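# pasting the sequence and the predicted model now:
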Amino acid sequence: MARTFTHLILILHIAILVPSSIAADTSFLRNRHHGSRPTMVLPLYLTAPNSSTSALDPRRQLHGSESKRHPNARMRLHDDLLLNGYYTTRLWIGTPPQMFALIVDTGSTVTYVPCSTCEQCGRHQDPKFQPDLSSTYQPVKCTLDCNCDNDRMQCVYERQYAEMSTSSGVLGEDVISFGNQSELAPQRAVFGCENVETGDLYSQHADGIMGLGRGDLSIMDQLVDKNVVSDSFSLCYGGMDVGGGAMVLGGISPPSDMVFAHSDPVRSPYYNIDLKEIHVAGKRLLLNPSVFDGKHGTVLDSGTTYAYLPEEAFLAFKEAIVKELQSFNQISGPDPNYNDLCFSGAGIDVSQLSKSFPVVDMVFGNGHKYSLSPENYMFRHSKVRGAYCLGIFQNGKDPTTLLGGIIVRNTLVMYDREQTKIGFWKTNCAELWERLQISIAPPNTEVKNSTKSLEPSVAPSMPQHNVPPGEFRIAQITIVISFNISYEDMKPHLTELAGLIAHELDINTSQVHLLNFTSAGNVSLARWAITSRPYADNFSNATAMSIIDRLAEHHMQLPDTFKSYKLVEWNLEPPSKSNWWQRYYMVVGLAFVLTLLLGLSIVGMFLIWKKRQQSVHSYKPVDAAVPEQELQPL
């Protein structure tokens, strides 16, 4: 049975701060649950009758030379497109700062987090925002230009998404920080403080949404209005087996071979591109270019998982793919509810998929061509090893072409709003900073503020670290973890703790080594070395950072015995500087063998003489005391 689509209206009740606000939130359906694949739906109503596109505001037209002087916010992405259905970044709000994991969404225009006053909010990754604990929080009071909660006399917002989940609450203003990798100082911004959420928003692990779309409440528009960043941002999603990635708020120097497509902000608030042709294995699909220009045209949306084509384009694309893969067996998809097009026999090595699947090219109106790798239009079959399924679907009868996150995996996408163009550059997003270390200035280790009132709201320093430039294999990960437990209570459980850490990080216990252990009062500090397995390959950068992420995001579940923990510091060492544990074991092993041979020759006769006098002795492991040292400041 063919996949069906339901078209729904996106209902909005937006708090308008100025008359020109865009009265639409453009977030599409997201695949929030593993195995589910909701259809793509576009809203039917975009703007209020007399609204204008705020992206055309002359205040935002920055000259190139001026924009280059602006700092940018350099931030990491977390999670995975297909497993989680979204990518998140970290944002700190308030004084002192409160951290939140927010879905990066180019189709949304409001950033919101659950509020402590929320009457109906799910259980998310981080605690709710507490306005009363922030000395810099201010409610956005009612004016003639916003929808008002008469009881509180505060501006309100309401969002209803196409999958019928909703978010509503009040608008507040506070200092927002972007982390210590950012050159951009904390800034005051308006955001939503949720009081009610339903549907997928209620059940998702992420705290809320970071709106990057065009609109006066968008984070990007607010930063550009303040003239603190240039009118551009970039996203880089991880690959099929990696996840994570990077993002930049503000401009960067584009790589010389980046491919650009024109984006028309007048047509709609969506980030669109002028797609004209699609080629499969070098052969152009016999389609009129207008097929990609219907309704909203070709739209990019970071909050949508897959890609969707109009019926005519999809049928031609599907036929071309099937023709190129005649040597593979077609099999059923992982979910019986969908008639997925899947192929078996391609192997499990993602780097070799281009030998099995054809290259797909997108050709833009300027004649430039951007090539898609197999991971940009196929997804891994979750039940059949070495099988893959087509990640591009038919968009019902809707003439819009929607390109979701799968299209831009391992691709740096630059949304240059100032120059009305979008750039694409194929890269390994897990190694983006190393590849762009010339194009992007190194991050400041300290965030400086020009306004004293902002100083308390600098995002708390993330664990200090050292990533070896240009090194993509890691032999040892050194971590420092603090525990809210005293030295006396922790000491008897150190061996147990090493095993628990190994279990939670999916590594062997032999890879976890305690280097030192200090304590002060009810806080203990333990330094560990996590090494690669003997005779095995070293960690990849992606694997090492995945381990760091699990620790930093508190995904490690430990018994109550160890109270709460915090990753304080981490360091990655390449093979040339590490593997000392392996070398240590080899030296000790060799010394042991030599000593054993020598010992046997000396004591052989003694053992024979003592044969009749042998007795069995019980031995207990030596409890080597760790000297108690002064605990370093956390």
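Received it, and whenever you're ready, just let me know what you need. Numbering: from 1, shown residues only.
# going by C-alpha atoms from here, please, whenever you check contacts or count neighbours.
OK.
# tell me where the stretch 351-500 of the chain has strands.
Applying DSSP state E, counting those that start in this stretch to the stretch 351-500 of the chain gives strands spanning 360-364, 369-372, 378-380, 387-390, 392-394, 401-403, 411-416, 421-426, 473-474, 476-483.
# over to the stretch 1-150 of the chain?
With DSSP E, counting those that start in this stretch applied, the stretch 1-150 of the chain shows strands at 12-13, 73-77, 88-93, 98-105, 112-114, 138-139, 148-149, listed in chain order.
# dump those into TSV; add distance to Val408 as well.
Compiled in TSV, these are given as follows (distance: least, Cα to Cα, whole Å):
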stretch	distance to Val408
strand 12-13	29
strand 73-77	14
strand 88-93	16
strand 98-105	14
strand 112-114	25
strand 138-139	38
strand 148-149	40
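# quick one: which of these is nearest Gly386?
Smallest distance to Gly386 across these (Cα to Cα): 27.6 Å, for strand 73-77.
# returning to that earlier point: turn the strands of the stretch 351-500 of the chain into CSV, columns for mean neighbour count.
Shown next, in CSV, are the strands of the stretch 351-500 of the chain (neighbours: other Cα atoms under 10 Å):
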stretch, mean neighbour count
strand 360-364, 19
strand 369-372, 19
strand 378-380, 21
strand 387-390, 24
strand 392-394, 24
strand 401-403, 27
strand 411-416, 24
strand 421-426, 21
strand 473-474, 23
strand 476-483, 21
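# mind putting those strands into JSON lines with distance to Gln326?
JSON lines is the format used below for these (distance: least, Cα to Cα, whole Å):
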{"stretch": "strand 360-364", "distance to Gln326": "17"}
{"stretch": "strand 369-372", "distance to Gln326": "20"}
{"stretch": "strand 378-380", "distance to Gln326": "16"}
{"stretch": "strand 387-390", "distance to Gln326": "14"}
{"stretch": "strand 392-394", "distance to Gln326": "19"}
{"stretch": "strand 401-403", "distance to Gln326": "26"}
{"stretch": "strand 411-416", "distance to Gln326": "29"}
{"stretch": "strand 421-426", "distance to Gln326": "28"}
{"stretch": "strand 473-474", "distance to Gln326": "38"}
{"stretch": "strand 476-483", "distance to Gln326": "45"}
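# take a look at this one as well, against the first:
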Amino acid sequence: MHMAKVPHRSSLVTLVTLLVVALLLHPTSSTSRKTLHHHHHPSSNGFRVMLRHVDSGKNLTKLERVQHGIKRGKGRLQRLNAMVLAATSTPTPTPTPTPDESLEAPIHAGNGEYLMELAIGTPPESYPAVLDTGSDLIWTQCKPCTQCYKQPTPIFDPRKSSSFSKVSCGNTLCSALPSSSCSDGCEYVYSYGDYSTTQGVLATETFTFGENEVHNIAFGCGEDNEGDGFEQASGLVGLGRGPLSLVSQLNEPRFSYCLTPIDDTKKSVLLLGSLEHAKGAKEVTTPLLKNPLQPSFYYLSLEGITVGETLLDIEKSTFELGDDGSGGVIIDSGTTITYLETKAFDALKKEFISQTKLPLDKSGSTGLDVCFSVTSGTSQVEVPQVIFHFKGGDLQLPAENYMIGDSNLGVACLAMGSSSGMSIFGNVQQQNILVNHDLQKETISFVPTSCDQL
């Protein structure tokens, strides 16, 4: 195989040195609390929302957090794939349901890894919600509840809010719902595959983000909500590309988020309406693709992957979005690790192992596919660099965005896995990168940034 010659390099394989702090993490308990400083306000046309990781505040190692995320994400991965499969198979004509028949709803990705803080109603009631770039509907649990799960804040009571109003059946947002019926206003069922669903009435409310009040945001007032994975939050905010999502309703063609490392106590940030530009950073901008069969998802054009200095031998079609809506690569804030189509993952795994001068850990105890044994107390390990080649630019990932270590267990693992069909660019790989979505230009740009400095 022809090896590319790179000038000014002494060795053929570029090794990334991981400092002990990045790789071999001990859970630290910090007693000192930093006081929050007032952030500079973004331009008048946008606002910021603080995000926190669902496992923040728990005394977990980075590896444990990733393992929790993978467990939560297994169902999500299946759901995302199921959604695509459901959309690609020829639909059977559905008979018009009689009012008492249960509604069949399409599947949406549920759960997520980051929670956003907002408030709903007048007076505003605080409402931590799962941030989900893989679905559209905004919802919270509402009284009177026929079926509600235990949530961290009191259940929203529409009767106590002066700004609550039901959406009429003739409203375009009612028809934008994947499945709705009409009796007492516009009623919806929104299901997240498996058994997770939310069901209730579509209404509009005043939402408060920090100091910013936004009126007439349509949301699902969920009176029957079932499923696991929502318990850390009082609902969900969809940031997908469909008409019901928060971004679409705010009519904001731009939003960005910046996720701090998952073992970090520092809060991540979501910026709605204004694009931050980190000064002097190398920006990679890539076109955002649309899948007509999955219009909510953000698809990227991934063209290849390099490990060390070896461009992996992956067929060009592997990451391409098929005409039938299958395949492709989505970027998702709610999936923890990156999942690559099996053939691509196998190529990456083989090359990564051959270039890493460490013994393989074959115990399979971590739940991750590729792990190496590290003698406990090792201060640093060397791993090959990983570059994702997107159409429009190359994103070189910092080592801590794909290697996760635990010195007590004496392992260092690759934070990636395999999937059949669709690939997903997950949030471990997005740490400390400002991810700008520009829906007008239909691009996503990646700007390496210290997210806690934004």
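In hand now; what should we look at? Quick caveat: nothing in here was measured; it's all calculated off a predicted structure.
# superposed, what's their TM-score?
The TM-score (TM-score structural alignment, normalised by the length of the second structure) is 0.71; 351 aligned residues with a Cα RMSD of 2.9 Å.
# coming back round to it: could you dump the strands of the stretch 1-150 of the first structure to a markdown table with mean neighbour count?
A markdown table is the format used below for the strands of the stretch 1-150 of the first structure (neighbours: other Cα under 10 Å):
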| stretch | mean neighbour count |
| --- | --- |
| strand 12-13 | 18 |
| strand 73-77 | 22 |
| strand 88-93 | 23 |
| strand 98-105 | 24 |
| strand 112-114 | 27 |
| strand 138-139 | 17 |
| strand 148-149 | 18 |
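# quick one, which of those gets closest to Gln187 of the first structure.
Among the strands of the stretch 1-150 of the first structure, the nearest to Gln187 of the first structure by Cα to Cα is strand 88-93 (9.7 Å).
# what packs against that closest one?
Under the contact definition 3 or more Cα pairs under 8 Å, 6 or more residues apart in numbering; DSSP states H and E, strand 88-93 of the first structure sits against strand 73-77, strand 98-105, strand 166-177.
# okay, the ones you listed in CSV with distance to Asp489 of the first structure next?
Formatted as CSV, those follow (distance: least, Cα to Cα, whole Å):
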stretch, distance to Asp489 of the first structure
strand 73-77, 36
strand 98-105, 30
strand 166-177, 37
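# Thr133 of the second structure -> the first structure?
Using TM-score structural alignment as the criterion, the counterpart of Thr133 of the second structure in the first structure is Thr106.
# check whether that match really touches Leu212, as I assumed.
Yes. At 4.6 Å, Thr106 of the first structure and Leu212 qualify as touching, with contact defined as Cα atoms under 8 Å.
# so which of those two has more stuff around it?
Each of Thr106 of the first structure and Leu212 has its neighbours counted (other Cα atoms under 10 Å); Thr106 has more, 26 against 22.
# ok, back up a step: closest to Cys121 of the first structure out of the helices and strands packed on strand 88-93 of the first structure?
Nearest to Cys121 of the first structure, of all those, is strand 166-177, at 9.4 Å by Cα to Cα.
# report the angle between that closest one and strand 73-77.
Inter-element angle recorded for strand 166-177 of the first structure and strand 73-77: 130 degrees (by axes from the mean of the first three to the mean of the last three Cα atoms, to 10 degrees).
# kindly name the residues of the second structure that line up with strand 166-177 of the first structure.
The alignment of strand 166-177 of the first structure onto the second structure (TM-score structural alignment) spans residues 197-208.
# so how far does the matching stretch sit from its counterpart in the first structure?
Mean deviation of stretch 197-208 of the second structure from its aligned counterpart in the first structure after superposition (mean Cα distance after the TM-score superposition for the first structure): 1.1 Å.
# quick one: closest of the strands of the stretch 351-500 of the first structure to Phe343 of the first structure.
Distance to Phe343 of the first structure, taken as Cα to Cα, is lowest for strand 387-390 among those, at 5.5 Å.
# what stretch of the second structure does the closest one fall on?
Going by TM-score structural alignment: strand 387-390 of the first structure matches residues 411-414.
# on average, how far is the matching stretch from the matching bit in the first structure?
Relative to the first structure, stretch 411-414 of the second structure is 2.2 Å off (mean Cα distance after the TM-score superposition for the first structure).
# contacts for that stretch?
23, 361, 368-374, 402-406 (Cα atoms under 8 Å, 6 or more residues apart in numbering).
# what subset of these is buried?
By neighbour count, with 16 or more other Cα atoms under 10 Å, the contacts of stretch 411-414 of the second structure hold 23, 361, 368-374, 402-406 as buried.
# contacting residues around the closest residue in space to Gly304 of the second structure that isn't next to it in sequence?
Spatial nearest neighbour of Gly304 of the second structure, excluding adjacent residues (Cα to Cα, 6 or more residues apart in numbering): His389 at 5.0 Å. By Cα under 8 Å, 6+ apart, the contact set of His389 of the second structure is 302-306, 395.
# wait, which of the residues you listed is closest to Cys258 of the second structure?
Nearest member of these to Cys258 of the second structure, counting by Cα to Cα, is Leu395, at 15.7 Å.
# quick one: map that closest one onto the first structure.
Per TM-score structural alignment, Leu395 of the second structure is aligned with Tyr370.
# wait, its match sits on Ile407?
No. Checked against Cα under 8 Å, the pair Tyr370 of the first structure and Ile407 is beyond contact range at 10.9 Å.
# re earlier: quick one, what contacts the match of Thr133 of the second structure?
Counting by Cα under 8 Å, 6+ apart, Thr106 of the first structure has contacts 27, 211-213, 271, 300-303.
# can you select the buried ones from those in PyMOL?
Typed into PyMOL, the line below selects the buried ones among the contacts of Thr106 of the first structure, using 16+ other Cα under 10 Å:
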select buried, resi 27+211+212+213+271+300+301+302+303
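# restricted to strands, list the contacts of Thr106 of the first structure.
Under the assignment DSSP state E, those contribute 211, 271, 300 to strands.
# how far away is the first one from Tyr112 of the first structure?
The span separating Gly211 of the first structure from Tyr112 of the first structure equals 8 Å under the rule Cα to Cα, to the nearest Å.
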